[in-house]
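Q: Predicted structure and sequence below. I'll ask about it afterward.
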Amino acid sequence: MEKIITRHRHLDQYPISKDASKLIVGTIHPHNHDTFQLPFFYGNKNSIWEIFADAFPSLLSRPLTVDKILSFLKKKKIAVSDTIVACERQASTYLDNDLIPTELNTALVEQIKNSNIKDVYFTSGFGKNNAFKLFYVNILHRKITPEIRKNRKVVVDDVFGRKVTLHVLYSPSGSANVAWSASKMYRQNAHLYKESKRPVYDFKVNYYRELFK
């Protein structure tokens, strides 16, 4: 089977702002960008932008556009990036397991140094080709400890010239809803959403609202 080569389309176009205080980091977009809803990070399904539109409707209104998202990110001092510059794929899917990273975004380290970022939020965690794992293990060359897995975060104080906390988010993707519903955090709060028609989604919106308020 012929390998599919994907190069990131947005990293050079949308560098990390020096004014940013928070950073959201994923892996790389799917290969078939022609089918994306928007030509931007997470633009294939807009999952995270739909969540932010519901969490902060006065700052991000529908219909979603790249300009509206950029304005929202600037107001909230949030930057967006990814860990993979280029990869090979066996199939043109969005799944991290189906890709082989060939070039990592090592420039992230200097970009974080040269910003005001104090919190980095990874949209996937500790598994194969997940965003946190690629950054922490493959770029920073550190070991993921049981404590990091338990707490879903770690403070790094010897790389960026200041303390920066790396967080593992619960994924914004709709395909992660089963994992959300099984999480301890959701189960502890499920009673608050028993009248909701979309309890997991509504919980997800509140989760992201609290993190990025």
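A: Everything's here; your move. Please read all numbers here as calculations on a predicted model, not as lab measurements.
Q: use CA for all of it now, contacts and neighbours both
A: OK.
Q: what about residue 185, how many neighbours?
A: Residue 185: 12 surrounding residues under other CA atoms under 10 Å.
Q: what's the distance between it and residue 209?
A: 15 Å (CA to CA, to the nearest Å).
Q: Can you tell me the element the closest residue to residue 81 other than its chain neighbours falls in?
A: Leaving aside its sequence neighbours, residue 81 sits nearest to residue 25 (CA to CA, 6 or more residues apart in numbering; 4.9 Å). Using DSSP states H and E, residue 25 falls within strand 22-26.
Q: Following element in sequence after that strand, please.
A: Immediately after strand 22-26, counting by DSSP H and E, sits helix 47-55.
Q: The residue nearest to residue 81 contacts residue 122, correct?
A: Yes - using CA atoms under 8 Å, residue 25 is in contact with residue 122, at 4.8 Å.
Q: this is the comparison structure:
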Amino acid sequence: MPVDQCIALSEFLPIVTSVFHPPKARAHLRLIAVVMVLLSGGVQAEGLLEQTVVADMDWQPITVIPLDEQDLACRQCRGRFVDPLAGVDMSQSPADADLEVSADTTEVTEGALLFQGNVSLRQGYLQVSADRVTADRARETATATGNVVLRQPGTLIRGSRIEYDSTTEEAIVSNAHYVLHERRMVGAADLLTRQGTGQIAIEEGRMTYCAPDDPDWVLHADK
């Protein structure tokens, strides 16, 4: 990839905020995903992204892309990210859409909601899956754990755990890996924290515009 493209870093690092609000009448979770931006600076070649990018991040190598579909960026990066939600209608906010929840087991109590096993939540164009989702009604907190995946058009985020506190509006994503399809950007962070003020704290963040399996450069940031 040419250096002039590599240093055009007026892009943003995403952070996801998941909000759960069950009404009194029935178990209900409301999820809102917010992709935010806060990253620019110089670049430095750092070898492979093996510790940054996990498998199944929507990457399609150039060897399987028809020649007539290979644009300049595709040839420079030796592939492309394919968004399975490209073209999905985004005119309606997920907050205004009905929520669909499925899981192997479901428990609803006066103070908590628990979904376990192949948990899938869909609200409009927003999709979340995890091994387990719990919501504490009294504390107004929610936690998704185990193979957590969040999708919306143009964005894929994977992590081991997402915690959200609706009283402070703070969201924490652990072991986050992300793709911004339209920006052709992939990266990761050991911990992403979105504070109630809107500020974002990043610990051990990495990102690149290059091929995730063999990048020409990787930008690292401790915080």
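A: Perfect, thanks for sending it. Since the structure is predicted, the reported quantities are computational estimates derived from the model, not experimental observations.
Q: After superposition, what is the TM-score?
A: Scored against TM-score structural alignment, normalised by the length of the first structure, the superposed chains reach a TM-score of 0.24; 98 aligned residues with a CA RMSD of 6.4 Å.
Q: Could you report the neighbour count for the residue nearest to residue 81 of the first structure?
A: 24.
Q: With residue 187 of the first structure as the reference, measure out to it.
A: For residue 25 of the first structure, the distance to residue 187 of the first structure - CA to CA - is 26 Å.
Q: Just list what the host helix or strand of residue 207 of the second structure packs against, helices and strands only.
A: In this assignment (DSSP H and E), residue 207 of the second structure forms part of strand 200-208. Using 3 or more CA pairs under 8 Å, 6 or more residues apart in numbering; DSSP states H and E, the elements in contact with strand 200-208 of the second structure are strand 185-194, strand 219-221.
Q: of those, which approaches residue 179 of the second structure most closely?
A: For these, proximity to residue 179 of the second structure was assessed by CA to CA; strand 185-194 is nearest, at 4.5 Å.
Q: Give me the angle between the closest one and strand 200-208.
A: If you take axes from the mean of the first three to the mean of the last three CA atoms, to 10 degrees, strand 185-194 of the second structure sits at 170 degrees to strand 200-208.
Q: So which other helices or strands are in contact with strand 185-194 of the second structure?
A: Counting contacts by 3+ CA pairs under 8 Å, 6+ apart, strand 185-194 of the second structure is packed against strand 170-180, strand 200-208.
Q: sec struct for residue 85 of the first structure, please.
A: Secondary structure, DSSP: H, G, I helix; E, B strand; the rest coil: residue 85 of the first structure is strand.
Q: surely it meets residue 7?
A: Yes - assessed by CA under 8 Å, residue 85 of the first structure is found in contact with residue 7 at 5.9 Å.
Q: who has more neighbours, these two?
A: More neighbours surround residue 85 than the other of residue 85 of the first structure and residue 7, with 21 against 17 (other CA under 10 Å).
Q: roughly how far apart are the more buried one and residue 48 of the first structure?
A: From residue 85 of the first structure to residue 48 of the first structure the distance is 21 Å (CA to CA).
Q: rewinding a little: could you look over the helices and strands packed on strand 200-208 of the second structure and pick the most buried one?
A: Mean neighbours per residue, mean count of other CA atoms under 10 Å, is largest over those for strand 185-194, with a mean of 23.
Q: ok and it relative to strand 170-180, angle-wise?
A: Counting by the same axes, to 10 degrees, strand 185-194 of the second structure points 180 degrees away from the direction of strand 170-180.
Q: buried residues in the one helix or strand residue 68 of the first structure maps to?
A: Per DSSP H and E, residue 68 of the first structure falls inside helix 66-76. The neighbour-count check on helix 66-76 of the first structure (16 or more other CA atoms under 10 Å) flags 69-70, 72-73 as buried.
Q: and the angle from the helix ranked longest in the first structure to strand 22-26?
A: Criterion DSSP state H: the longest helix present in the first structure is helix 199-211. Interaxial angle, helix 199-211 of the first structure versus strand 22-26 (the same axes, to 10 degrees): 140 degrees.
Q: got the angle for helix 199-211 of the first structure vs helix 47-55?
A: Going by the same axes, to 10 degrees, helix 199-211 of the first structure makes 80 degrees with helix 47-55.
Q: Mind giving me the packing neighbours of helix 199-211 of the first structure?
A: Using 3+ CA pairs under 8 Å, 6+ apart, helix 199-211 of the first structure sits against helix 47-55, helix 177-182.
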